[in-house]
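Chemist: Just the structure for this:
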Amino acid sequence: MLLRHAVGAALRRIRLEDDRTLREVAGAANISMPYLSEIERGRKEPSSEILAGICAALGLTLVDLLGEAADELRVDRTPNLASIASSHPASHSGYPVAPPVRPDGAVLAAA
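Modeler: Model prediction:
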């Protein structure tokens, strides 16, 4: 799971738990409703200023949001490295893409 997916999932969950609409939160954060939707779906990676505005609209701090995003990442402990590698621009360029490597240096087998 990418960080933008974890942040988006956390924002959506918090917004829904607060029973708030996209329109309400986007208006309070001074961003467009489609942009907030894209952020929540993990399709856009917002600046820290935009995130601060969304957090303020939800009554959160950036630290709160990052803690929630960390929880989302902990739930998804097994990243799909093959899909991350295949979505990398180099995988479509005709050049070989390095295989995924664990932190201890061991090369992971291709899926």
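Chemist: use CA for all of it now, contacts and neighbours both
Modeler: Fine.
Chemist: isn't Leu51 right up against Thr61?
Modeler: No: in this structure, Leu51 is not within contact of Thr61 by Cα atoms under 8 Å, at 9.3 Å.
Chemist: In terms of neighbours, single out the busier of the two.
Modeler: Leu51 (20 against 16; other Cα atoms under 10 Å).
Chemist: Now that one: which helix or strand?
Modeler: In this assignment (DSSP states H and E), Leu51 forms part of helix 48-58.
Chemist: buried set for that helix?
Modeler: Leu51, Ala52, Gly53, Ile54, Cys55, Ala57, Leu58 (16 or more other Cα atoms under 10 Å).
Chemist: structure for this one too, so we can compare:
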Amino acid sequence: MADILPFQHRHATAPDREPEPLWREALGRTLRTAREEQGGRLVDVADRAGISPQYLSEIERGRKEPSSEMIAAVTGALGVDLADLLTDVAGAVRRRPGAVRTPGRRPAGPVLLAA
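Modeler: Here you go, the predicted model:
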């Protein structure tokens, strides 16, 4: 028989560190903020994106891991640039309280790519 391995819950971290956020949670918060800043209703944005209001609500609450096509549909419905959205999500992950910078990782800031 196989050994039973203990499951390490994602919130089981060192006591002095915040748990790592899930990307889908940061994405959902960012999408909800964008929608609310525009004064958009969930049902209207969902309709423009071609998805159900329930599914959009689950995305915004970080309950669903949307496909790239769904993210593109929602950003299109919001009139938000996908690159700007991804930058905002990455910034939200970096700004979390208790974040510890890993040695060797680049500091937050603009990314310059060589041509």
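Chemist: Contact partners for the residue nearest in space to the middle of the second structure?
Modeler: Geometric centre of the second structure, nearest residue: Leu27, 2.0 Å, by Cα atoms, centre = their mean. Applying Cα atoms under 8 Å, 6 or more residues apart in numbering to Leu27 of the second structure gives the contacts Ile59, Glu60, Gly62, Val89.
Chemist: Which of these fall in helices?
Modeler: Ile59, Glu60, Val89 (DSSP state H).
Chemist: Which neighbouring residues are in contact with the second one, exactly?
Modeler: The one in question is Glu60 of the second structure. Glu25, Leu27, Gly28, Arg29, Thr30, Leu31, Arg32.
Chemist: Ok, the last one next?
Modeler: For Val89 of the second structure, the contacting residues are Trp23, Ala26, Leu27, Thr30, taking Cα under 8 Å, 6+ apart as the criterion.
Chemist: okay, and the helix or strand containing the second one goes to which residues in the first structure?
Modeler: Taking DSSP H and E as the criterion, Ala26 of the second structure maps to helix 23-37. Helix 23-37 of the second structure corresponds to residues 3-17 of the first structure when matched by TM-score structural alignment.
Chemist: In the matching stretch, which of the residues would be classed as buried?
Modeler: Of all the residues in stretch 3-17 of the first structure, those buried under the rule 16+ other Cα under 10 Å are Arg4, His5, Ala6, Val7, Gly8, Ala9, Ala10, Leu11, Arg12, Ile14, Arg15.
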